[in-house]
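Asks: quick one: sequence and predicted model below, then my questions.
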Amino acid sequence: MLRAGYRPLTGAAPRGRGPALCDDRRMSTSGRRVGRPRAQQRPDTGMSPRQELLAAAAELFTTRGYTATTTRAVAERAGMRQASMYHYVGGKEDLLAELLESTVTPSLALAGKLLADTGRPAERRLWELCRADVALLCSEPHNLGVLYLLPEVRSDRFTSFRDARAGLKSAYAALLAATDAAAGLPPDELAVRTDLVFALIEAVILIPRPTAASLPTATADAALRITGAR
């Protein structure tokens, strides 16, 4: 999986339709108006069209590759026409941005709560963040974390994701600095330990879809051993 508190996409508003296009709003045999036809029939997932597009994009970006996936392929996989897709999202970059942010922002929100919970040992709070972060990265059907490695993610379009990820890493550093094991550490040593912990947590994206239920706990335990905390 990857890295809600994040802003939803607001794809381009649909343009008005003239009389020549009114067949998109046909009457059903029961007299009820029906929406734009789907490209193919798909089982009822209970998801909104936008959620279906995100699910389709997650599957195709992680299996076919982001560059090789067209907006037409995403729309068809979601069971709709390509033109209809733009009623819900702005395009392929918007889908990628939301998928990336979904792998970070829940952990960032949790980190804020853990930082404020100063009545408990920092070691315990750091362990909880590590465990929850790994569980999030492993929770999706498709390994969204591999999308971090795309060269496109370095562009300005994905600044929000990069900022959220940097904020999460800073929260790790703050919790680590509050542990007894970090007392007296020089800043450069603290930075090294933070880098090691953060790298360990995100390394789960390199495991081919881990299924072991114990992985989040085992990784959190290993992260604390790296810091020297008990």
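Replies: Yep, that arrived.
Asks: CA atoms for contacts and neighbours, from now on please.
Replies: OK.
Asks: and residue 47, how many neighbours does it have?
Replies: 10 (other CA atoms under 10 Å).
Asks: ok, it to residue 202 distance?
Replies: Applying CA to CA, to the nearest Å, the value for residue 47 to residue 202 is 28 Å.
Asks: now swap in residue 89 and tell me
Replies: 28 Å.
Asks: with residue 217 instead?
Replies: Relative to residue 202, residue 217 is positioned 14 Å away (CA to CA).
Asks: go on, residue 105?
Replies: As for residue 105, its distance to residue 202 is 14 Å (criterion: CA to CA).
Asks: one more: residue 209?
Replies: Between residue 209 and residue 202 the distance is 13 Å, computed by CA to CA.
Asks: more neighbours: these two, which one.
Replies: Neighbour count, other CA under 10 Å: between residue 209 and residue 202, residue 202 has more, with 19 against 16.
Asks: where's residue 196, which helix or strand?
Replies: Per DSSP states H and E, residue 196 falls inside helix 187-202.
Asks: elements contacting the next helix-or-strand element following that helix?
Replies: Toward the C-terminus, helix 187-202 is succeeded by helix 215-227 as the next helix or strand (DSSP H and E). The contact analysis (3 or more CA pairs under 8 Å, 6 or more residues apart in numbering; DSSP states H and E) places helix 215-227 against helix 122-137, helix 187-202.
Asks: just the residues contacting helix 215-227, thanks.
Replies: If you take CA atoms under 8 Å, 6 or more residues apart in numbering as the criterion, helix 215-227 is touched by 123, 126-128, 130-135, 176, 181-182, 193, 196-197, 200-201, 230.
Asks: weed out the non-buried ones from these.
Replies: 123, 126-128, 130-135, 176, 182, 193, 197, 200-201 (16 or more other CA atoms under 10 Å).
Asks: report the two of these separated the most.
Replies: Using CA to CA, the pair of those lying farthest apart is 135 and 182, separated by 25.5 Å.
Asks: flag every buried residue along the biggest helix by length in the chain.
Replies: Using DSSP state H, we find that the single longest helix of the chain is helix 159-177. Within helix 159-177, the residues scored as buried using 16+ other CA under 10 Å are 160-162, 164-165, 167-177.
Asks: pull the most distant pair out of those.
Replies: Using CA to CA, the pair of the buried residues of helix 159-177 lying farthest apart is 160 and 177, separated by 25.6 Å.
Asks: and residue 181, that one's in a helix?
Replies: Yes: judged by DSSP: H, G, I helix; E, B strand; the rest coil, residue 181 forms part of a helix.
Asks: against that first model, consider the following:
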Amino acid sequence: MTTSKRGRPRLTDRRRSGATPEEEILDAAAELFAANGFARTSTRAIAEAVGVRQASLYHHFATKDDILDSLLVRTVDTPLRLAHWLSASEHPAAQRLWAMAWFDAHQLLASKWNLGVLLQLPETRDPKFAQFFGKRSALRAAYVELARDVGGDLHARLPFHFVEAAIQLRVEEARWVADVGPAAVACGIADSVLRTVGYVGDVGGVRAGGAALLTEFENQ
């Protein structure tokens, strides 16, 4: 739970990116959670990374769990909004699935910190994060529906998990991802998703249509 209280003056000049103190705290926490794990990261360490007193952090987030919850939700909120938008679109199913897979993979690959690894933290299995997992389940269901529209039921559950492979790619193939570029890697994942569900048409044409869909979504 975030709060609206005003924090105490900071100890140092601004150290983190973010337009608000909450954004700065989330930026620091994302880096520390991804590098050190949730259990080994204290609120004191987060506060020090931001350059504020520990007490000031609690003016914005009541608990460390609330910080993690906010970060987890960020990994699915925009993809889920895109999924709902695509489900209402009348564009070809292959273009919609490609757009979904590219967007989701790209945000996992290109975000400042590898927030996807937070999904692998054992602490995230706690029922207190039920809201996040409810949203993640809704996103997975949206992938299944998009995949069914392209290739039926047989492999409809695979695309969601193909896209989440971007998390491990970023860990184990970091140099390759940097050299090739997140956009190109996301393109490869999205192309593979289409082939996996049985699409046999021209992928190049689907890419162009999917990219146009994403431009439309981002400009709405």
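Replies: Yep, that arrived. Because the structure is a prediction, the values reported are computed rather than measured.
Asks: and the TM-score between them?
Replies: The pair, once superposed, lands on a TM-score of 0.81 when counted by TM-score structural alignment, normalised by the length of the second structure; 192 aligned residues with a CA RMSD of 1.8 Å.
Asks: what about the counterpart of residue 80 of the first structure in the second structure, neighbour count?
Replies: Aligned by TM-score structural alignment, residue 80 of the first structure pairs with residue 52 of the second structure. By the criterion of other CA under 10 Å, residue 52 of the second structure has 23 neighbours.
Asks: so residue 52 of the second structure sits against residue 10, correct?
Replies: Yes: look at residue 52 of the second structure against residue 10 with CA atoms under 8 Å: they come within range, at 4.5 Å.
Asks: just the buried residues of helix 159-177 of the first structure now: which is nearest residue 68 of the first structure?
Replies: Among the buried residues of helix 159-177 of the first structure, residue 161 lies closest to residue 68 of the first structure (CA to CA), at 22.1 Å.
Asks: measure the most centrally placed residue in the second structure to residue 106 of the second structure for me?
Replies: The residue lying closest to the centre of the second structure (CA atoms, centre = their mean) is residue 75, at 2.7 Å. Note on residue 75 of the second structure: its distance to residue 106 of the second structure, by CA to CA, is 11 Å.
Asks: same deal with residue 177 of the second structure?
Replies: Shown here: residue 177 of the second structure relative to residue 106 of the second structure, a distance of 11 Å by CA to CA.
Asks: one more: residue 54 of the second structure?
Replies: As defined by CA to CA, residue 54 of the second structure lies at a distance of 34 Å from residue 106 of the second structure.
Asks: go on, residue 154 of the second structure?
Replies: Taking CA to CA, one finds residue 154 of the second structure at 26 Å from residue 106 of the second structure.
Asks: same deal with residue 29 of the second structure?
Replies: According to CA to CA, residue 29 of the second structure stands 21 Å off from residue 106 of the second structure.
Asks: check residue 164 of the second structure too.
Replies: Counting by CA to CA, the gap from residue 164 of the second structure to residue 106 of the second structure is 10 Å.
Asks: please apply the same query to residue 114 of the second structure.
Replies: Separation of residue 114 of the second structure from residue 106 of the second structure (CA to CA): 12 Å.
Asks: what's the answer for residue 120 of the second structure, then?
Replies: 19 Å.
Asks: next: residue 130 of the second structure.
Replies: With distances taken as CA to CA, residue 130 of the second structure is found 25 Å from residue 106 of the second structure.
Asks: likewise for residue 163 of the second structure?
Replies: Separation of residue 163 of the second structure from residue 106 of the second structure (CA to CA): 9 Å.
Asks: now residue 129 of the second structure, nearest residue through space, not along the chain?
Replies: residue 69 (6.4 Å; CA to CA, 6 or more residues apart in numbering).
Asks: correction: the previous question concerned residue 56 of the second structure.
Replies: That would be residue 7: by CA to CA, 6+ apart, it lies 4.9 Å from residue 56 of the second structure.
Asks: how about residues contacting stretch 80-91 of the second structure?
Replies: With CA under 8 Å, 6+ apart as the test, stretch 80-91 of the second structure has contacts from 96, 100, 135, 138-139, 142-143, 146, 217.
Asks: which one of the residues you listed is nearest to residue 1 of the second structure?
Replies: Nearest member of the contacts of stretch 80-91 of the second structure to residue 1 of the second structure, counting by CA to CA, is residue 135, at 17.1 Å.
Asks: in contact with that closest one, which residues?
Replies: Residue 135 of the second structure makes contact with 73, 76-77, 80, according to CA under 8 Å, 6+ apart.
Asks: looking for the alignment partner of residue 37 of the second structure in the first structure.
Replies: The pairwise alignment with the first structure assigns residue 37 of the second structure to residue 65, based on TM-score structural alignment.
Asks: which position in the first structure aligns with the residue nearest to residue 129 of the second structure?
Replies: For residue 69 of the second structure, the aligned position in the first structure is residue 97, judged by TM-score structural alignment.
Asks: specify the local secondary structure of that match.
Replies: Counting by three-state DSSP, the backbone at residue 97 of the first structure sits in helix.
Asks: quick check: it vs residue 211 of the first structure, distance?
Replies: 26 Å.
Asks: go on, residue 159 of the first structure?
Replies: Distance of residue 159 of the first structure to residue 211 of the first structure, computed by CA to CA: 31 Å.
Asks: before we move on, what about residue 182 of the first structure?
Replies: Relative to residue 211 of the first structure, residue 182 of the first structure is positioned 33 Å away (CA to CA).
Asks: please say which position in the second structure residue 121 of the first structure maps to.
Replies: Using TM-score structural alignment, residue 121 of the first structure pairs with residue 92 in the second structure.
Asks: ok, its match - how many residues close by?
Replies: Using other CA under 10 Å, residue 92 of the second structure is surrounded by 13 other residues.
Asks: likewise residue 109 of the second structure?
Replies: Look at residue 109 of the second structure: counted by other CA under 10 Å, it has 29 neighbours.
Asks: same deal with residue 6 of the second structure?
Replies: So residue 6 of the second structure, with other CA under 10 Å, has 10 neighbours.
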